[in-house]
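Asks: kindly return the folded structure for what I paste below:
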Amino acid sequence: MRAASLLDFSGLPGWAADDHAAALAAYAVTADLLGADWPTPASGDARTFFEASFTPVEIGAPPGLLTGYYEPEIEGRARRGEGFDHPLYAPPADLPANQPWFNRAEIEAGNLLAGRELVWLADPVEAFLAQVQGSVRVRFEDGSVRRFGFAAKNGQPYRSIGQELTRRGAGGPDDGITADGIRAWCRAHPDETPALLRHNPSFVFFRELDLPPDSGPIGAMGRPVTALRSLAVDPEHIPLGAPVWVEGGDFATLMVAQDTGSAIKGAQRGDIFCGTGIEAGHRAGDMRISGRLVTLLPRKMAERLAR
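Replies: As a prediction, the model looks like this:
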């Protein structure tokens, strides 16, 4: 890993204009899970708290890549039928802890998750994308909404079907294809869609969540994430729970590293939680930004890292 560089807050363009109170509220959601080296949120001015407690550290070499993810909200049924034929599953009883389980093609060919269905969706692509996002709100006929979040995965490598479509010439040469582009391609090629989805051997299992309607989904730290303030990172480079200055496109915003993702690898790689529903999905799907991540670390930790 490239040696970390200590920066000053004056070197973060837009820092003074950010809503530091909103960032502090997001930090407080998971601050109690951090070790004793990490500062505890305090009353008073939020900007002063961050500047007095942390040192900005640039880890890795910008530019980095910023993408977005979201919590879909789609129609579903508790039982199969009337076109709702594509389930989300609970983990299998024999899922091993530290080794790969069957891949997506093997799961489907052997019907290996029969009896583990949690909810039924109408579109196989939406069921697949719910796995990619790791959380979903499902609306039922009676108007009720149930929420499902990540429970486990099969331990197989993640492969992007967007990149596969780009390789086939269906997307742009550099920025891939959006989620809406994937949906459009699958609608136009229904017979080829199952094989495309099986290109990704990774398979995500769900659990039902009991969360308030205004809460975000649960992130990797076991706490709700906050729209446009929570960030998925590679914890090999950025500690979970750390504030992270996100710079790129129309972002000059302090976020908090509270989630992870199979495709989020590297010190300068971030995935921004964009919220819930259709508009959040459009924003997340269109997001592919060249930018910079600057991690805020407690002062002594920053000094040790930068030696």
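Asks: please count neighbours and contacts with C-alpha atoms only from this point.
Replies: OK.
Asks: list the contacts of the nearest residue to residue 47 once chain neighbours are set aside.
Replies: Computed as C-alpha to C-alpha, 6 or more residues apart in numbering, the closest residue to residue 47 that is not its neighbour in sequence is residue 20, at 5.4 Å. Contact partners of residue 20, counting by C-alpha atoms under 8 Å, 6 or more residues apart in numbering, are 46, 47, 254.
Asks: all the strands of this structure, residue numbers only.
Replies: 5-6, 54-58, 64-71, 73-77, 86-89, 117-121, 135-139, 145-153, 204-209, 230-232, 243-248, 251-259, 269-276, 288-298 (DSSP state E).
Asks: redo those strands as TSV? Include mean neighbour count and distance to residue 195.
Replies: What follows is the strands of the chain, written out as TSV (neighbours: other C-alpha atoms under 10 Å; distance: least, C-alpha to C-alpha, whole Å):
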stretch	mean neighbour count	distance to residue 195
strand 5-6	19	45
strand 54-58	24	41
strand 64-71	24	24
strand 73-77	20	23
strand 86-89	22	15
strand 117-121	21	19
strand 135-139	23	23
strand 145-153	19	20
strand 204-209	20	18
strand 230-232	30	29
strand 243-248	24	35
strand 251-259	26	30
strand 269-276	26	27
strand 288-298	23	26
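Asks: which among these is found nearest to residue 194?
Replies: Within the strands of the chain, the stretch nearest residue 194 is strand 86-89; the backing value is 11.9 Å (C-alpha to C-alpha).
Asks: before we compare anything, build this one as well:
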Amino acid sequence: MDAPGTQDATAGDTWSPPLLEAAGFEHAMVQTTGLRTHVASIGAGDPVVMLHGFPEHWWQWRLIAPTIAAHGYRVICPDLRGSGWTEAADPRFGPESQLDDVVAVLDALGVARAHFVCHDMGAISGMQLSYRSPERVRTMLQLAVPPGFMEFTPKVMPAFAHMPALLMHRRGRSLRYLFSPRYVARPLTEDTIEAYLRVHERREVERAVTALYRGMVIPVSMRLLRGVYKRMRLQPPTLTAFGRRDGPFAEPTVRRICRDHERRADRFELAFIDDAAHFVTDDAPDAVVALALDWFERGAS
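Replies: The predicted model follows:
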């Protein structure tokens, strides 16, 4: 492997499987200790880092990043450990593995501070970064995941219903059930589902499913349930947004579990996106763009 901090830009036709098409993006491999991270980027200006959810990758931002870049931002979309085209020397996960990876990639790219837009699994790492290194977060837009200081209620338990299957995931089993009507407001096309799941042909990505959930998602979820983050102060300006059709996180439930936010966070707001469920970036990309651009402006002021 190359020395930490170097980048190896590679022609698109050498990636395996081939990279998905998305106009305007540049692609590179960023080398850090034990990890080669695929990074898609677009635009120039103040940095915006977008952390994808599961089972997605950088292409999740294809309808969002170009519009934000057009407003004068440099948008950076890494494939997180165990996803997309990123390659890890060690297949294991710890509760902060992806957080450490994100910090290492930002250091390699020379990004000291950025706006963040994070969804699902990526929102876990974004939340952790906000608590551990708040000086690196200019603003945080957290999608479809409650804040770390959430109050527990049994009403949110259906949000964890998919976890047993992922903990017991067997190689070759399709993950397309994650894009069922339970999680999307608008059915995804077959081409879109295939685009997200095709990369699971890579053995490393397929093997990472159970490792990711056992090593990171479950331990962090238990921290949430035990109230670990309630004993910490959330400093970066944070906007948490949910689709109005995301059943476990209906607006009354979300407002209830976040009702004590003045005691837990310096600046915190909630937003709700019409005609969207868990996969808000596919259901309502234009609404996500509008929320992000507004929050970058208001949150940083």
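Asks: quantitatively, what TM-score do the chains reach?
Replies: TM-score of the superposed chains, computed with TM-score structural alignment, normalised by the length of structure 2, equals 0.25; 134 aligned residues with a C-alpha RMSD of 6.9 Å.
Asks: how much space separates the residue nearest to residue 47 of structure 1 from residue 46 of structure 1?
Replies: Here residue 20 of structure 1 is placed at a distance of 5 Å from residue 46 of structure 1 (C-alpha to C-alpha, to the nearest Å).
Asks: now do residue 29 of structure 1
Replies: Per C-alpha to C-alpha, residue 29 of structure 1 is found 15 Å from residue 46 of structure 1.
Asks: can you tell me which residues contact the residue lying closest to residue 129 of structure 2 once chain neighbours are set aside?
Replies: Using C-alpha to C-alpha, 6+ apart and skipping the chain neighbours, the partner closest in space to residue 129 of structure 2 is residue 99 (6.6 Å). The contact partners of residue 99 of structure 2, taken as C-alpha under 8 Å, 6+ apart, are 125, 126, 128, 129.
Asks: in helices only, show me those residues.
Replies: 125, 126, 128, 129 (DSSP state H).
Asks: same list, those residues, but as JSON lines with neighbour count and distance to residue 193 of structure 2 please.
Replies: Below are these laid out as JSON lines (neighbours: other C-alpha atoms under 10 Å; distance: C-alpha to C-alpha, whole Å):
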{"residue": "125", "neighbour count": "25", "distance to residue 193 of structure 2": "24"}
{"residue": "126", "neighbour count": "26", "distance to residue 193 of structure 2": "25"}
{"residue": "128", "neighbour count": "20", "distance to residue 193 of structure 2": "29"}
{"residue": "129", "neighbour count": "21", "distance to residue 193 of structure 2": "30"}
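Asks: thinking again about what came up before, out of the contacts of residue 20 of structure 1, which one sits closest to residue 105 of structure 1?
Replies: Out of the contacts of residue 20 of structure 1, the member with the shortest distance to residue 105 of structure 1 (by C-alpha to C-alpha) is residue 254, at 40.4 Å.
Asks: so how far is residue 184 of structure 1 from the residue lying closest to the closest one once chain neighbours are set aside?
Replies: Residue nearest to residue 254 of structure 1 in three dimensions, not counting chain neighbours: residue 245, with 4.4 Å by C-alpha to C-alpha, 6+ apart. Residue 245 of structure 1 sits 35 Å away from residue 184 of structure 1, going by C-alpha to C-alpha.
Asks: again with residue 208 of structure 1
Replies: For residue 208 of structure 1, the distance to residue 184 of structure 1 - C-alpha to C-alpha - is 29 Å.
Asks: what of residue 196 of structure 1?
Replies: Distance from residue 196 of structure 1 to residue 184 of structure 1, by C-alpha to C-alpha: 13 Å.
Asks: who has more neighbours, those two?
Replies: Between residue 196 of structure 1 and residue 184, counted using other C-alpha atoms under 10 Å, the more crowded position is residue 196 (16 against 11).
Asks: just checking, residue 283 of structure 1 touches residue 68?
Replies: Yes: the criterion here is C-alpha atoms under 8 Å, and residue 283 of structure 1 meets it with residue 68 at 7.4 Å.
Asks: surely residue 138 of structure 2 and residue 114 touch.
Replies: Yes: at 5.3 Å, residue 138 of structure 2 counts as touching residue 114 under the criterion of C-alpha under 8 Å.
Asks: what sits against residue 8 of structure 2?
Replies: 28, 29, 30, 31.
Asks: now distance to residue 180 of structure 1 too, for the strands of structure 1, in CSV please.
Replies: Shown next, in CSV, are those (distance: least, C-alpha to C-alpha, whole Å):
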stretch, distance to residue 180 of structure 1
strand 5-6, 38
strand 54-58, 34
strand 64-71, 13
strand 73-77, 15
strand 86-89, 19
strand 117-121, 18
strand 135-139, 17
strand 145-153, 22
strand 204-209, 21
strand 230-232, 21
strand 243-248, 23
strand 251-259, 23
strand 269-276, 16
strand 288-298, 14
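Asks: not counting its neighbours along the chain, what's nearest residue 283 of structure 1?
Replies: Using C-alpha to C-alpha, 6+ apart and skipping residues adjacent in sequence, the residue nearest residue 283 of structure 1 is residue 274, 6.9 Å away.
Asks: cool, and residue 122 of structure 2?
Replies: For residue 122 of structure 2, the closest residue by C-alpha to C-alpha, 6+ apart turns out to be residue 51, at 4.6 Å.
Asks: how far away is that neighbour from residue 103 of structure 2?
Replies: Where residue 103 of structure 2 is concerned, residue 51 of structure 2 sits at a distance of 12 Å (C-alpha to C-alpha).
Asks: okay, the two: which has more neighbours?
Replies: Comparing residue 51 of structure 2 with residue 103 by other C-alpha under 10 Å, the one with more neighbours is residue 51, at 28 against 17.
Asks: ok, the more buried one to residue 165 of structure 2 distance?
Replies: From residue 51 of structure 2 over to residue 165 of structure 2 (counting by C-alpha to C-alpha), the distance is 23 Å.
Asks: many thanks, we can stop here.
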